[in-house]
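> coordinates only, no sequence provided:
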């Protein structure tokens, strides 16, 4: 049965962008939105990301989820974990819960005993590798996912979910490709390790650099006057919201800590070799990596 009713719980940047992308690429069903912040919900409705807004109460969200085939959970990881607990007792087979969270193993483990069973809703963990350093539905756009990877982390449990939910899951999996995404499958644990390196580490590096500059230069006039593209690019992620990245730090601690330690060691190596040929070797390695990245985008 085609998907006709979707509810987006969390109509911030990613949730509202998902609604806009669905509309832009031909979804003709009903999209309901819910958000604890009425202003976010109003922005999503004004932009056309959702057709109708559910009351900004927990009961309102649960009622909307019960009447939908797909429930898209969009928000920080802790919030998604809470929704998994709330929705499990009230949903049933033939419904699908999916998400856009930045950490996958914690979510898949949490859903193991409450989803993908004979009489329960299915759970398919997902993660679009897209976003901005600014949040909120007002910044949403249908093209946000174009060219990005949309990762799914199937588990033995999700692969064997009830056939009614599986049909919905397979149809949902087809939508990111319509958005212009590269759809990839990873094991949850591998997802978290890779994302620690390619997403989480850059965020915490930018946060640390921005915080360091804040402390070192309380009067910004001097560095802002001479800072150019390098400063803007390296500190851009420093504007990201704490709530999202706090949850990543708490739920992907080991992988994030390992990547940060490796970076610390590399920076130490760089500092100790500022006047040796090792510095040239580091630039050579960095140049090779950038060339491979550029080639991969062609």
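In hand now; what should we look at? Because the structure is predicted, anything quoted here is derived from the model rather than measured.

> switch to C-alpha atoms for all contacts and neighbour counts from now on
Noted.

> is residue 72 in a helix, a strand, or coil?
strand (DSSP: H, G, I helix; E, B strand; the rest coil).

> since we're on it, how many residues are nearby?
26 (other C-alpha atoms under 10 Å).

> which ones are touching it?
When contacts are counted by C-alpha atoms under 8 Å, 6 or more residues apart in numbering, residue 72 is found next to 6-9, 15, 97-100.

> out of the residues you listed, who's nearest residue 165?
Distance to residue 165 across the contacts of residue 72 (C-alpha to C-alpha) is lowest for residue 97, with 9.3 Å.

> next structured bit after the helix or strand encompassing that closest one?
If you go by DSSP states H and E, residue 97 is part of strand 96-99. As assigned by DSSP H and E, the chain's next helix or strand after strand 96-99 is helix 105-111.

> for that following helix, buried residues please.
Of all the residues in helix 105-111, those buried under the rule 16 or more other C-alpha atoms under 10 Å are 105-108, 111.

> that helix - contacts with which helices or strands?
Packing partners of helix 105-111 (3 or more C-alpha pairs under 8 Å, 6 or more residues apart in numbering; DSSP states H and E): helix 77-87, helix 188-195.

> dump the ones you listed into TSV; add mean neighbour count and distance to residue 33 as well.
Listed next are the helices and strands packed on helix 105-111 as TSV, based on neighbours: other C-alpha atoms under 10 Å; distance: least, C-alpha to C-alpha, whole Å:
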stretch	mean neighbour count	distance to residue 33
helix 77-87	18	15
helix 188-195	19	28
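
> where do the strands of the protein begin and end?
5-9, 30-34, 52-53, 70-73, 96-99, 122-124, 126-128, 149-152, 182-185 (DSSP state E).

> give me whichever of those strands is most buried.
Of all the strands of the chain, strand 122-124 carries the top mean neighbour count, a mean of 32, counting by mean count of other C-alpha atoms under 10 Å.

> chain center to that strand: distance?
With C-alpha atoms, centre = their mean, to the nearest Å as the basis, strand 122-124 stands 17 Å off its chain's centre.

> check it against this one:
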């Protein structure tokens, strides 16, 4: 991070506080400038000893070389615009949002030319939220997807790449449509399934001592995602609706195929389970 002397972080939840922790531990020469719109979050960050005092406004981040915006996806564009006009020449802004095209569309050509925006999405996180959930190694070995625009200067893209690599991440450049379509399958659909499964459980069983003996590890693994941050996931679903609907429709079609096999062709069950198991083992890097 030699080229980053002043780093700003907007939003100090799980991802923002993890960036903060990682930079403090491994890159102590970097001057940190922190802001969160929720005063309670700022007080928690200060009480944790992660910083002496948070900034009172976005204006206090205008001298930063790079600002990482870690707010719900639906708020990214407004924060970027709030930052950009007052930032110094050559400054760069990036984000960690899970949907990209809506942010790019919202910004359009409104950004001043002296500031670059490099949309980003680290494939890291967890169902816990808030500053206390942060980990300095959260991004180690994880992929950070970058979605630079055709007009984005190469120097800005490379600055953001160096930033994420300094936190142990692996960077990969993709376009916005590809990002949103694949993220809907690998991240957003699993959360939707978890929310739906939890709703199905709630429709049929109370959460009490009578249902407890029936709940094993497999169920907990499936519904863990349902405890994720409500505001963040509401915003993701609102900002990647088309791609999520497309992947959900495909998933429902596959479920219907399973229903047909269960009802009409049980002899095919072994083959379908075997095929799915082989794909899972390949993805997990296990030898068959």
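Thanks, I have the structure now. These numbers were taken from a predicted model, which means no experiment stands behind them.

> to residue 241 of structure 1, which of the helices and strands packed on helix 105-111 of structure 1 lies closest?
helix 77-87 (13.0 Å).

> mean deviation, the closest one versus structure 2?
With mean C-alpha distance after the TM-score superposition for structure 1, helix 77-87 of structure 1 departs from structure 2 by a mean of 1.7 Å once superposed.

> which residues of structure 2 does that helix align to?
Helix 77-87 of structure 1 corresponds to residues 73-83 in structure 2, going by TM-score structural alignment.

> which residues does the counterpart of residue 231 of structure 2 in structure 1 contact?
In structure 1, the residue matched to residue 231 of structure 2 (TM-score structural alignment) is residue 243. Contacts for residue 243 of structure 1 (C-alpha under 8 Å, 6+ apart) come out as residue 76.

> recalculate using a threshold of 10 Å.
75-79 (C-alpha atoms under 10 Å, 6 or more residues apart in numbering).

> follow-up on the earlier one: can you redo the strands of structure 1 as JSON lines with distance to residue 194 of structure 1?
Output for the strands of structure 1, formatted as JSON lines (distance: least, C-alpha to C-alpha, whole Å):
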{"stretch": "strand 5-9", "distance to residue 194 of structure 1": "27"}
{"stretch": "strand 30-34", "distance to residue 194 of structure 1": "31"}
{"stretch": "strand 52-53", "distance to residue 194 of structure 1": "36"}
{"stretch": "strand 70-73", "distance to residue 194 of structure 1": "22"}
{"stretch": "strand 96-99", "distance to residue 194 of structure 1": "18"}
{"stretch": "strand 122-124", "distance to residue 194 of structure 1": "19"}
{"stretch": "strand 126-128", "distance to residue 194 of structure 1": "12"}
{"stretch": "strand 149-152", "distance to residue 194 of structure 1": "11"}
{"stretch": "strand 182-185", "distance to residue 194 of structure 1": "12"}
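
> those strands: which one's closest to residue 217 of structure 1?
Of all these, strand 126-128 comes closest under C-alpha to C-alpha, at 35.8 Å.

> related to what we said a few turns ago, how much space between the match of residue 231 of structure 2 and residue 43 of structure 1?
Using C-alpha to C-alpha, to the nearest Å, we find residue 243 of structure 1 at a distance of 21 Å from residue 43 of structure 1.

> and residue 143 of structure 1, by the same measure?
Counting by C-alpha to C-alpha - residue 143 of structure 1 and residue 43 of structure 1 are separated by 17 Å.

> do I have it right that residue 31 of structure 1 meets residue 50?
Yes: Residue 31 of structure 1 lies in contact with residue 50 (C-alpha atoms under 10 Å); the separation is 5.1 Å.

> show me the contacts for the equivalent of residue 145 of structure 1 over in structure 2.
Residue 145 of structure 1 maps onto residue 139 in structure 2, with residues paired by TM-score structural alignment. Residue 139 of structure 2 makes contact with 15, 18-19, 22, 122-125, 164-170, according to C-alpha under 10 Å, 6+ apart.

> give the contact list for the closest residue to residue 171 of structure 2 other than its chain neighbours.
Closest residue in space to residue 171 of structure 2, ignoring its immediate chain neighbours: residue 144 at 4.8 Å, by C-alpha to C-alpha, 6 or more residues apart in numbering. Residues near residue 144 of structure 2 by C-alpha under 10 Å, 6+ apart: 96, 120-124, 161, 164-165, 168-173.

> where does the strand holding residue 97 of structure 1 end up in structure 2?
Aligned by TM-score structural alignment, strand 96-99 of structure 1 corresponds to residues 92-95 of structure 2.

> contacts for that stretch?
Applying C-alpha under 10 Å, 6+ apart, the contact partners of stretch 92-95 of structure 2 are 8-10, 64-73, 76-77, 79-80, 83-84, 87, 103, 114-122, 146-148, 155-157, 159-160.

> same question, stretch 280-288 of structure 2
Here stretch 280-288 of structure 2 has contacts from 274, 276-279, using C-alpha under 10 Å, 6+ apart.

> ranking the residues you listed by neighbours, who comes first?
Going by other C-alpha under 10 Å, residue 278 tops these with 15 neighbours.

> mind listing what that residue touches?
Contacts of residue 278 of structure 2 by C-alpha under 10 Å, 6+ apart are 272, 284, 286-288.

> quick check, nearest of those to residue 180 of structure 2?
Once C-alpha to C-alpha is applied, the member of the contacts of residue 278 of structure 2 that ends up nearest residue 180 of structure 2 is residue 284, at 22.7 Å.

> quickly note the distance from that closest one to residue 137 of structure 2.
21 Å.

> of the two, who's got more company?
Remark: of residue 284 of structure 2 and residue 137, residue 137 carries more neighbours, 16 against 9, as counted by other C-alpha under 10 Å.
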